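Engineer: Need the 3D shape of this:
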Amino acid sequence: MVGIDEKLEPVLAEVLSRNAGEGEFHQAVREVLESLGRVVAKHPEYADHALIERICEPERQIIFRVPWVDDAGQVQINRGFRVQFNSALGPYKGGLRFHPSVNLGIIKFLGFEQTFKNALTGMPIGGGKGGSDFNPRGRSDGEIMRFCQSFMLELHRHIGEYVDVPAGDIGVGGREIGYLFGQYTRLTNRYEAGVLTGKGLVYGGSRARREATGYGAVYFVERMLATKGASFDGRRVVVSGSGNVAIYTMEKVEQFGGRVVACSDSNGYVVDEAGIDLELLKEVKEVRRGRVADYAALRGKGAYYVDEGSVWDVPCDVAMPSATQNELTGKDARTLIAAGVIAVGEGANMPSTPEAVRLFQEAGVLFAPGKAANAGGVATSALEMQQNASRDSWSFEQTEARLAEIMANIHDTCAATAEEYGAPGDYVLGANVAGFVRVAEAMTALGVI
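Structural biologist: From the prediction side, this is the model:
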């Protein structure tokens, strides 16, 4: 990790000044700017024409009230967000997050990251993100439906298949996408399948979309390991989280011969030295909507639950943080390094703190940043848009083959870019620079926008 080039220091100062109190957004911008010193040295026109300042400023920020009625007949009020960050490459594309932690700064950080992530896919999609501070946990299907309908009552004014195409994220799965899409069709009086991705198969969804983020992260890390003559085969793996991304990360790790020995949720983590039983975990999480403590109780056979400490206390060869931002700290990184970790692949968005990233890189641990490693989800969303536009439906095998090809291309682009800019093996720099250059070239071609 290097400091920020002096030409870019005013950009960061302006971001910090204009976006006070938005720590996650500041962190995301700083990380990208730290990678761009080599770029502005090679392309001084990017710094001279305020291009970078424009890339750091969202095109549009929408905040709205979401009133809804709970099962007790009480009116509840939440806040909705949609940040349309950059459309130089195509319509805004990015998920919706329903979680109590959601605020404007978090949505801006996610939208900023999404812009470069989407650019890395090579597909014609811009960057955006949205969500609400609504907490779906413990809510009935009726309450979630009423919230989603109220949320879409405002959001529908700002989206469309050629404008902005949301998808799911934390707290927004197939159930929520269904309610949102149903309300959109009702409000617009048209069946615009390409307006949302992550849809159910019976109404325009894509096979392999549910699996894509987790699968894609594993494809990326497997290719990264191969550069050192290694693979997942026979490796101990720890995956944080136990939601959609984590579950399908575990599934693909198993297919590549690895053994996932621990996973977590917001309450604690479970260790299962025999390997996480994925069918049981899916039953607990997707059917019963339970917790990993329930998995441990049902599993028996030596599995145990821990409600203190960190899942990163469990020794492993490969760590896959797949829960949320800044979950893997410097302390966790030191623990993993001492235990012999050889690779880290981010399945979530910015799950490792800057200190953790620095420690991994200094220790020679292979590190795959989220904007590259977890791009499989949005790439497959773009494939869903492609199918919707052509009124077509692909097989699971066809879609997964395209996913594998896209992730290989992203890996190779990041590796080649890092090499080109004098930092071989630095996937953070490679991802940041490759994504930035593609967006910058498009914005330069389009004039001052």
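Engineer: When you work out contacts or count neighbours from here on, use the C-alpha atoms and nothing else.
Structural biologist: Fine.
Engineer: can you tell me how far the residue of the chain positioned farthest from its centre sits from Gln183?
Structural biologist: Farthest-out residue of the chain from its mean C-alpha position, per C-alpha atoms, centre = their mean: Gly73, at 35.4 Å. Computed as C-alpha to C-alpha, to the nearest Å, the Gly73 to Gln183 distance reads 21 Å.
Engineer: and what of Glu192?
Structural biologist: For Glu192 relative to Gln183 (C-alpha to C-alpha), the value is 12 Å.
Engineer: Among those two, which residue is more densely surrounded?
Structural biologist: Gln183 (21 against 16; other C-alpha atoms under 10 Å).
Engineer: just checking, the more buried one is part of a helix?
Structural biologist: Yes - judged by DSSP: H, G, I helix; E, B strand; the rest coil, Gln183 forms part of a helix.
Engineer: who's in contact with it?
Structural biologist: Cys148, Gln149, Met152, Leu153 (C-alpha atoms under 8 Å, 6 or more residues apart in numbering).
Engineer: Repeat the analysis, applying 10 Å as the threshold.
Structural biologist: Gln183 makes contact with Met145, Arg146, Cys148, Gln149, Ser150, Phe151, Met152, Leu153, His156, Ile177, Asn189, according to C-alpha atoms under 10 Å, 6 or more residues apart in numbering.
Engineer: ok, now which ones touch Lys199?
Structural biologist: 167-168, 173-178, 180-181, 193, 205-207, 209-210, 381, 384 are the contacts of Lys199 under C-alpha under 10 Å, 6+ apart.
Engineer: one more time with 7 Å, if that's ok
Structural biologist: Counting by C-alpha atoms under 7 Å, 6 or more residues apart in numbering, Lys199 makes contact with Gly174, Ile177, Gly178, Gly205.
Engineer: what would those look like in a markdown table with neighbour count and secondary structure?
Structural biologist: Below are the contacts of Lys199 laid out as a markdown table (neighbours: other C-alpha atoms under 10 Å; DSSP: H, G, I helix; E, B strand; the rest coil):
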| residue | neighbour count | secondary structure |
| --- | --- | --- |
| Gly174 | 18 | helix |
| Ile177 | 22 | helix |
| Gly178 | 19 | helix |
| Gly205 | 25 | coil |
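Engineer: this one next, for a side-by-side:
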Amino acid sequence: MKLLANVMEQVLKRNPNETEFHQAVKEVLESIEPVAEKHPEWMQAGIFSRFVEPERQIIFRTAWVDDNGDVQVNRGFRVQFNSAIGPYKGGLRFHPSVNVGIIKFLGFEQILKNSLTGLPIGGGKGGSDFDPKGKSDGEIMRFCQSFMLELSKHIGENTDIPAGDIGVGGREVGYLYGMYKKLRNDFTGVLTGKGLSYGGSLARTEATGYGLCYFMEEALNAKGKSFKGATVTVSGSGNVAIYATQKIHEMGGKVVAMSDSNGYIYDSKGIWLETIQRIKEVERERISKYIEYHPGSIYKEGCTGIWDVECDIALPCATQNELDEQAAKTLIANGCFAIGEGANMPTTPEAVDLFIKKKVLFGPAKAANAGGVATSALEMSQNSMRYSWSFEEVDAKLKDIMVTIYKNVSAAAKEYGEEDNLVVGANIAGFIKVATAMYAQGIVY
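Structural biologist: Now for the predicted structure:
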């Protein structure tokens, strides 16, 4: 990284202790070094330095009252990273690990992911260190209302459109949207992932998991392979993991392991998805309860152990940096021939390098899991039209977007001499669109 070394140095200097953000930026800058060589005019215009600096970072206090009448205080975040190709678009994450560095890493990745969809949406991300686990519906509602009291000042249907992420599902989006509408007296498409009765889109819940499978199936087909007849491991048990599992089964594959933050389950006959949905979406219990319904299955403590399970394809769909170099070595030794990232940056740099070196097909998150935000943008379009498409229509559009993403990413990798390296292809293809727009709009102070 010769030309962009100074850019990385500035990132490290200005953003101390933000390791996830450093990791995300370093990977992208290394990939787009050939682009910097090809476009000296972008260097002169400071495109690369501006690209890694958020346009706006908002941090705010969120005070709320718990069921005991005690006042609790959390911190809220919204990073509006880049609006060169459209309004800021990105989810809200409620989790104790959330800090400004996590949100910046997610927002930075979102710029490229959104660009790859081909739709006019910029990159942003937000959230809070609030933990919804163990909270009552009333506590979650009061927190969401307090959070939106401040967030509403910074978002809008043509400015910034948040969505859900870890810890923010349909319940939370409903509470957030209700408060926004109350504050603004304005029924708009300012949040996506809404309920179907108030502007949500069919297939949005399934979109990230389905999209992951559409992308990976296209990549697998290019190598003469398929999900059909494959044994698959899927980490996580949220929306992405659940609907990826559903689509894999439809495609003829067999998911044998899933996990949550406590541990993982293994079922050699194939995971019964209806049981997972009941446990996670209705009972809101830990995944260990699966073995009560299916006595022949196995549960083991420690979620990282899931990568010891023999499989043909692995889909990390839980959280960042969950699949490290040692796990990568185990997967390769066990015959795994493809990895598809369903979560945001779930694979460490060392593991990614190993997969690419060993010629394991690797689908990076910013391309492979773009289906969620793509369908959120389709929800925005339906809101603007005051119209709804059928499930089949949205699903067809989603599949077309994911297939196109693979083709564009693969073509970019080939053009820049990195054939089969979809990480480089995704970074370059996503960046070029944004950089072209930034350059055309001039140096905006």
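Engineer: where exactly do the strands run in structure 1?
Structural biologist: 60-69, 75-86, 92-98, 126-132, 164-168, 236-239, 259-264, 269-271, 304-306, 318-320, 343-345, 366-368 (DSSP state E).
Engineer: follow-up on the earlier one: just name the closest of the contacts of Lys199 of structure 1 to Ser322 of structure 1, please.
Structural biologist: Ranked by distance to Ser322 of structure 1 (C-alpha to C-alpha), the contacts of Lys199 of structure 1 are led by Gly174 at 18.8 Å.
Engineer: Determine the number of other residues adjacent to the aligned residue in structure 2 for Thr444 of structure 1.
Structural biologist: Applying TM-score structural alignment, one finds that Thr444 of structure 1 aligns to Tyr439 in structure 2. Neighbourhood size, Tyr439 of structure 2 [other C-alpha under 10 Å]: 16.
Engineer: same deal with the one 4 residues further on?
Structural biologist: By other C-alpha under 10 Å, 11 other residues sit near Ile443 of structure 2.
Engineer: Enumerate every residue touching it.
Structural biologist: Contacts of Ile443 of structure 2 by C-alpha under 7 Å, 6+ apart are Ala45.
Engineer: can you check Met407 of structure 1 too?
Structural biologist: So Met407 of structure 1 contacts Gly216, Tyr219, Phe220, Gly376 (C-alpha under 7 Å, 6+ apart).
Engineer: contacting residues for the third one?
Structural biologist: Neighbour list for Phe220 of structure 1: Ala373, Met407, Ala408, His411 [criterion: C-alpha under 7 Å, 6+ apart].
Engineer: Can you tell me what the third one aligns to in structure 2?
Structural biologist: Same thing as Ala408 of structure 1. Per TM-score structural alignment, Ala408 of structure 1 is aligned with Val403.
Engineer: was I right about its match contacting Leu220?
Structural biologist: No - using C-alpha atoms under 7 Å, Val403 of structure 2 is not in contact with Leu220; the gap is 11.7 Å.
Engineer: What about the aligned residue in structure 2 for Ser390 of structure 1, how many residues nearby?
Structural biologist: The alignment partner of Ser390 of structure 1 in structure 2, by TM-score structural alignment, is Met385. The number of residues packed near Met385 of structure 2 is 9, by other C-alpha under 10 Å.
Engineer: From Leu354 of structure 2, how far out is Met385 of structure 2?
Structural biologist: 47 Å.
Engineer: Could you do Asp267 of structure 2 as well?
Structural biologist: 28 Å.
Engineer: residues contacting the nearest residue to Phe81 of structure 2 once chain neighbours are set aside?
Structural biologist: Excluding the flanking residues, the one nearest Phe81 of structure 2 by C-alpha to C-alpha, 6 or more residues apart in numbering is Pro54, at 4.1 Å. By C-alpha under 7 Å, 6+ apart, the contact set of Pro54 of structure 2 is Val79, Gln80, Phe81, Asn82.
Engineer: any idea how far Thr159 of structure 2 is from Pro54 of structure 2?
Structural biologist: The value you get for Pro54 of structure 2 to Thr159 of structure 2, if C-alpha to C-alpha is used, is 15 Å.
Engineer: one step back: for the match of Ser390 of structure 1, give its distance to Leu378 of structure 2.
Structural biologist: Met385 of structure 2 is 11 Å from Leu378 of structure 2, by C-alpha to C-alpha.
Engineer: Quick one: map Leu298 of structure 1 onto structure 2.
Structural biologist: Checking TM-score structural alignment: Leu298 of structure 1 goes with Tyr293.
Engineer: cool, and Asp164 of structure 1?
Structural biologist: Asp164 of structure 1 maps onto Asp160 in structure 2, by TM-score structural alignment.
Engineer: which ones are touching its match?
Structural biologist: The neighbours of Asp160 of structure 2, taking C-alpha under 7 Å, 6+ apart as the test, are Pro87, Tyr88, Lys89.
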